[in-house]
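# Any chance you can model this:
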Amino acid sequence: MTDRVMLDIETLGLDPGATIVALAAVRFDADGVGDTFQRSISMTSCQRAGLTIDAETLDWWLAQDELAKEQLSGGDRLADVLEDFAEWYGDADEIWANSPSFDCDILSAAYDAVGLDEPWDFWNERDFRTLSSFEAAPEPEQAGVEHDALDDAVHQAEIAAETLRRLGEPEVKA
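This is a model prediction of the structure:
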């Protein structure tokens, strides 16, 4: 069985080096979703690590509904969250994101900013956006809060799991 992780982050910018306010992930396979990881990250700790806040992205966040905006306050120290995520991630086979060129790149930059290595190798990155464009992909309504990192990760993982089930569970090449 392939150990897959769907990642979603919420940020205050669109480029590597942006402040991350929430990090969530869920394990999944063709049978569905499993164990989850969710943490809120302190904006102050991100800025202390040299990460930046983009004013346009902050304005966009301030226009979101109250439940989504809750991610902008509080949170734990960036380095602590990244260490905990690396431990939770373990030796997973694949990391999925919508898309890796956003989530994985920004998260990698955050790991660099605090002097840690991300827990995955670039060749383990998979693109949910590509998978969800296949005709076999379902189009369910999202449960939960849009732009909540965990709700987004679970929604994406559910679609990916069903799509993989419909396509036939591929084996990971050793």
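
# Please make it C-alpha for all contacts and neighbour counts, starting now.
Will do.

# show me what contacts Arg27?
3-6, 33-36, 157 (CA atoms under 8 Å, 6 or more residues apart in numbering).

# how about this one, so we can line them up?
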Amino acid sequence: MKNKLMVDCETLDIGERPVLLSIGAVVFNDQQIQDYFEYFINKETAISEGFTVSQSTLDWWDQQDPDARAYAFNGEGDIQEALKALVQFYELNECTEIWSKG
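Okay, the predicted model is just below:
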């Protein structure tokens, strides 16, 4: 049975290279969810790599529930480590597809 990876990210822009606040993913097949992945990123590590922030997205975040905002902006991880960990998660679970909106 083929494993697939579904990815969801919280971001600070809607452009091609937005700052990632977090990456969430699940491995699944036609029968069940196999495994979970979650990584919270320090936004400054992404900004230093040239990822983008838009004022309209910051404004949107300002309108969200304070607990949700605090949760999203609490990352301590490095963007490069987050992306490497996601690739390793994909490979470890022998995924054949990636699903994501956007």
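
# TM-score for this pair?
After superposition, the two chains reach a TM-score (TM-score structural alignment, normalised by the length of structure 2) of 0.90; 99 aligned residues with a CA RMSD of 1.1 Å.

# so which of the contacts of Arg27 of structure 1 persist in structure 2?
Retained in structure 2 by both residues aligned by TM-score structural alignment, their matches' CA atoms under 8 Å are the following of the contacts of Arg27 of structure 1: 3-6, 33-36.

# Confirm that Gln71 of structure 1 sits in a helix.
Yes: counting by DSSP: H, G, I helix; E, B strand; the rest coil, Gln71 of structure 1 is found in a helix.

# ok, how many other residues are close to it?
22 (other CA atoms under 10 Å).

# returning to what we had before: with secondary structure, distance to Thr163 of structure 1 and neighbour count added, can I get the kept ones among the contacts of Arg27 of structure 1 in TSV?
As requested, the kept ones among the contacts of Arg27 of structure 1 are exported to TSV (DSSP: H, G, I helix; E, B strand; the rest coil; distance: CA to CA, whole Å; neighbours: other CA atoms under 10 Å):
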residue	secondary structure	distance to Thr163 of structure 1	neighbour count
Asp3	coil	16	15
Arg4	strand	14	24
Val5	strand	15	28
Met6	strand	14	28
Val33	strand	13	23
Gly34	strand	16	13
Asp35	strand	19	10
Thr36	strand	20	17
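
# quick check, distance from stretch 74-81 of structure 2 to the centre of its chain.
A distance of 10 Å separates the centroid of the chain from that of stretch 74-81 of structure 2, by CA atoms, centre = their mean, to the nearest Å.

# contact partners of that stretch?
20-22, 39-43, 45-46.

# Kindly recompute the last result at 6 Å.
With contacts defined as CA atoms under 6 Å, 6 or more residues apart in numbering, stretch 74-81 of structure 2 is touched by 40-42, 45-46.

# mind listing what's buried in the host helix or strand of Ala86 of structure 1?
Assigned by DSSP states H and E, Ala86 of structure 1 belongs to helix 78-89. Buried positions in helix 78-89 of structure 1, judged by neighbour count with 16 or more other CA atoms under 10 Å: 78-79, 81-83, 85-86, 89.
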